[in-house]
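1. Below are the sequence and a predicted model for it; my questions follow.
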Amino acid sequence: MLDNERSHHDLIEPEFLNYIFAPLFETQKAALAVSGGPDSMALMHLAARFAQMQTDPIALTVLSVDHGLRREAADEAAMVKAAAKALGLTCYVLKPENFHPETRIQESARNVRYHLMRQKMQALEITQLLTAHHLDDQAETFFMRLARGSGLSGLGGMGRTSVGFDLDIVRPLIDVPKADLTAYVQAENIVHVQDPSNQDDRFERVRWRQALKGLQRMGLQAKNIGLSARRLRRADAALDTISEAVYSERVFIDPFGCVVLDHALLTKEPAEIGIRLLARALDDAGGDAASPELAKIEALYDLLCMGKLQMRGQTLGGCGVRGHGDLVQVFREVGRLDDQAHVVAPGDSLDWDCRFRILVASDAPGPVQVQPAASITRAQFDQLMPDMNFVPMDAVRAAPLVSSGDQILALGEHVLGPNIDVFRIFGPNALS
């Protein structure tokens, strides 16, 4: 475990640098998100020092985003580029077009920042992004999420590594206090800038930053908040492992994407496990729909425990949820699907609603059309698949229908014609 009592003098110790930058031993290359503030400038200098220590070369690329929101931003990005060059690092300054958010400014800036960095990293074939999030950021995140009533996953804060914005994000400094990073850049005479928005109390994070100063006077230190967050992440990971094992062994997914759970399984497991199983079912069946809030999943779980879904169903997260005897069925709502017809040419494939992958053989006579099977009737379905009358028609109608002219080539994972394959890309044992 990292010792939070380190001083800024310890940041350059080889043992410490090897610890915080350990993920680079595997990839040998990464991008650094550098804004020009003291935290990110410390990250850039420490990463460069680490790379210089290694026998095998490690390629570091600096990415700095000029959002265009402040007049000084262009000069700050130029400063980052010059500092990177002095360290022997390549730097790209990225700038969005027509970016003028009027509300949720920090959130919008973060989203566009990661979008631009992801685009550049894809072009450079880099998958790992290092950011300068530190221990004080972790404490602020904890309280922001606590105020929203987050569960374990949220209160665990930011992990040292995670996946976000389709990137492998590494936070080498997540256990390092901001004061140590500031002391380091001052001791090393590292040029840096101060973003005035970091003191603007119109932003929620800034208000929590100010509030934490008072809490620290009461004895609540960032290092202890970080310690609690780390322990919560550990508990969350353990519960996830247990839930995934139960889900993989006990949950059935039919060929049309309907997730079927045993009602007793949901209600007899500890509540936290049952809620996670239900959340996973909604995520799998919901395709590209947004994940529902935890509070809504908990409310649905309570209904299930009370047996309130036997006579009427519920909808949540782009899914219908219905009790059926001793079972609970979770299926995609066809009314929430994009009904656009997609054309897939021979030799091509299509990932449809984040649930199914349709592959067309290269020797197929022509393109196929893929769209929801919304218009299919029970009579048509029974004629096509007479042995599957147990499947809810709601799930069938929300499955992909692959056709060529009037010929149905596939319905869900059921292939009925030549030159076509359909695979599930969600849930246990899915095609990855």
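-> Ah, there it is.
2. CA only for contacts and neighbour counts going forward, please
-> Fine.
3. middle-most residue in this protein, spatially?
-> Residue closest to the mean C-alpha point of the chain, counted by Cα atoms, centre = their mean, is G164 at 4.1 Å.
4. Let me see the contact set for Y247.
-> Contacts for Y247 (Cα atoms under 8 Å, 6 or more residues apart in numbering) come out as L277, P428.
5. tell me which element it falls in.
-> Per DSSP states H and E: Y247 is located in helix 222-250.
6. quick one: buried residues of that helix?
-> Of all the residues in helix 222-250, those buried under the rule 16 or more other Cα atoms under 10 Å are 222-223, 225-230, 232-233, 236, 239-240, 243-244, 246-247.
7. ok, then the element right after it?
-> Sequence order places strand 252-253 as the next helix or strand after helix 222-250, per DSSP H and E.
8. what's in contact with that following strand?
-> Strand 252-253 is contacted from outside by V259, V260, L261, G427, using Cα under 8 Å, 6+ apart.
9. again with stretch 423-432
-> Y247, S248, I253, P255, G257, D284, C354, R355, F356, R357, I358, E413.
10. The spatially closest residue to the fifth one that is not a sequence neighbour: neighbour count?
-> Spelled out, that is G257. Leaving aside its sequence neighbours, G257 sits nearest to A285 (Cα to Cα, 6 or more residues apart in numbering; 6.1 Å). Here the number of neighbours of A285 (other Cα atoms under 10 Å) works out to 31.
11. okay, now the one to match up with it:
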Amino acid sequence: MTDTHSPLPESVWERCFAPLTGYPRLAVAVSGGPDSMALLHLLRCWTESRGDSAEITVLTVDHGLRPESASEAAVVADIAGEMGFTHRTFRWEPDTTEASGIQARARRARYDLMARYCHEAGIPALLTAHHLDDQAETLLMRLARGSGLDGLAAIPSRGDWAGIAIHRPLLDVPKARLIATVAAAGLPYAKDPSNTDSRFERARLRKEQAALQALGLTPEALALAAKRLSRARAALDEAAAEFMASAVRLSCAGSAEVDGVRLRDAPDEIALRTLQRLVAMTGGRQEPVRLAKFETLLDDLRADHAAARTLGGCRIVAGSGKLQIARELRRDGIAELILQPGERALWDNRFVVSLADTAESPVTVRALGEAGARDLADRTPWLNDIPRFARFSLPSCWRNQALVSISCEGLEPDAVRADDTFNARFVHLWDEVGS
């Protein structure tokens, strides 16, 4: 795209949105800033041009970090309503005792909230307004941190979060074109002061933009480098997926078992990607884990250091020629969830749980725990096929402090099921894993 300051013509946004054809329902993340407002406008243009019947839901997360955030969310709600779209606002209460990493925590909370809603509403895909300038800035920030190939490949055009497909249709579009697009449409947009606040890394990079461009490090050049690196990442991801298909046994109960000999013999990059994917799948998306920790883990495994360890919310146990990985049940446990009859929800970012509308009353979904697993061992044979420590974090259904059911779709029915109204499905199976 040579023109970087004019509104996007139809030929461009048609190409951007083409991969979304076929989705019956879509969610779009809109904060109220110029990028997301442009995405919302273009999405409406696209659906109208196609006579598309896809249901569009606009999602806004109010992080409560600025006094204006609530009114900005209200403006988005009004505009979405005028466009004929459903709108939902979610409120996140930040932990003010943690001063560092606020933007990273806000980002994880934002995706968690939106993915949870998408599962509840049966929406398979979420759109975000990441653009070319975001891609360039991400490459520079990760270069400064010494990131590997995946980090330098920056933002993928398609990924996933807790089993929800994430699409970024505007990733090749310069920010200036999005501002021109939203201005031409006559739509208001909010300005976030954190974008120019030097306490934040992205803001510091933006202030050095002129110096970077003088060196030839334009957003277009940096984004092109990231795109080329992403091709290498895609090839390695495919090789890792092929390795995992034959060397990994992924259970519907949310745990994984790896052939230890093959993992040790695999090329470093394939082995590391396998470990990263399995921890992400089974760990409930805890804090991001640095590549260096996976490198240390792989070195230890190859040196036959078989001690159990924890990483990324997972317990990892090596021995008897295999590596077992499952969600760790810590002392503070896993958050419980109240499920009403007829409801569906995302529990622990790992399982979609549902309660039939014929259920007699609400239930509490919680981790089975060590005591529960021990009590059920004799009556539920399939529990014995799951690593002992992996049983503790299984979803279980309770009513009035009594265990009603345990359920993992794809495994044999259990012996403690009092009724068949509760169901749990692990969301990170092979065909649901994105970049």
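-> The structure has been received and is ready for your questions. Here the structure is a predicted model, which is why all the values come from computation and not from measurement.
12. Please settle this for me: is P19 of structure 2 part of a helix?
-> Yes - when classified by DSSP: H, G, I helix; E, B strand; the rest coil, P19 of structure 2 is found to be part of a helix.
13. ok so, going back, mind picking the two most distant members of the contacts of stretch 423-432 of structure 1?
-> The most widely separated members of the contacts of stretch 423-432 of structure 1, counting by Cα to Cα, are Y247 and I358 (25.2 Å).
14. what about K223 of structure 1, distance to F426 of structure 1?
-> Remark: distance between K223 of structure 1 and F426 of structure 1 (Cα to Cα, to the nearest Å) = 38 Å.
15. Hmm, G313 of structure 2 is touching R327, no?
-> Yes - assessed by Cα atoms under 8 Å, G313 of structure 2 is found in contact with R327 at 6.0 Å.
16. of the two, who's got more company?
-> R327 (31 against 21).
17. List the contacts of that one.
-> Shown in contact with R327 of structure 2 (Cα under 8 Å, 6+ apart): G254, S255, T282, G283, G284, G313, C314, R315, A390, S393.
18. Pick the one among these closest to A418 of structure 2.
-> Checking the contacts of R327 of structure 2 against A418 of structure 2 with Cα to Cα, the nearest one is S393 at 20.3 Å.
19. Spatially, what comes nearest to the closest one if we skip its sequence neighbours?
-> A367 is the one closest to S393 of structure 2 (Cα to Cα, 6+ apart), at 4.8 Å.
20. Could you check how far that neighbour is from L337 of structure 2?
-> Going from A367 of structure 2 to L337 of structure 2 by Cα to Cα gives 10 Å.
21. if you count what's nearby, which of those two comes out ahead?
-> A367 (22 against 16).
22. And the more buried one, how far from R88 of structure 2?
-> 29 Å.
23. Then G33 of structure 2?
-> In terms of Cα to Cα, G33 of structure 2 sits 16 Å off from R88 of structure 2.
24. cool, R309 of structure 2 as well?
-> To R88 of structure 2, R309 of structure 2 is 40 Å away according to Cα to Cα.
25. These two: which is more packed in?
-> Neighbour count, other Cα under 10 Å: between R309 of structure 2 and R88, R88 has more, with 16 against 12.
26. Can you tell me how far the more buried one is from K175 of structure 2?
-> Distance, R88 of structure 2 to K175 of structure 2, using Cα to Cα: 26 Å.
27. Could you list which of the contacts of R327 of structure 2 belong to helices?
-> Mapping those onto helices (DSSP state H) picks out T282, A390.
28. Pipe the contacts of R327 of structure 2 into a markdown table and attach distance to D420 of structure 2 per row.
-> Shown next, in a markdown table, are these (distance: Cα to Cα, whole Å):
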| residue | distance to D420 of structure 2 |
| --- | --- |
| G254 | 21 |
| S255 | 23 |
| T282 | 25 |
| G283 | 27 |
| G284 | 26 |
| G313 | 30 |
| C314 | 30 |
| R315 | 31 |
| A390 | 23 |
| S393 | 21 |
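29. State the helix or strand in which L323 of structure 2 lies.
-> Under the assignment here (DSSP H and E), L323 of structure 2 is part of strand 322-327.
30. Return the set of buried residues in the helix or strand R118 of structure 1 falls within.
-> Per DSSP H and E: R118 of structure 1 is located in helix 105-124. Residues of helix 105-124 of structure 1 classed as buried: A109, V112, R113, Y114, L116, M117, R118, K120, M121 (neighbour count, 16+ other Cα under 10 Å).
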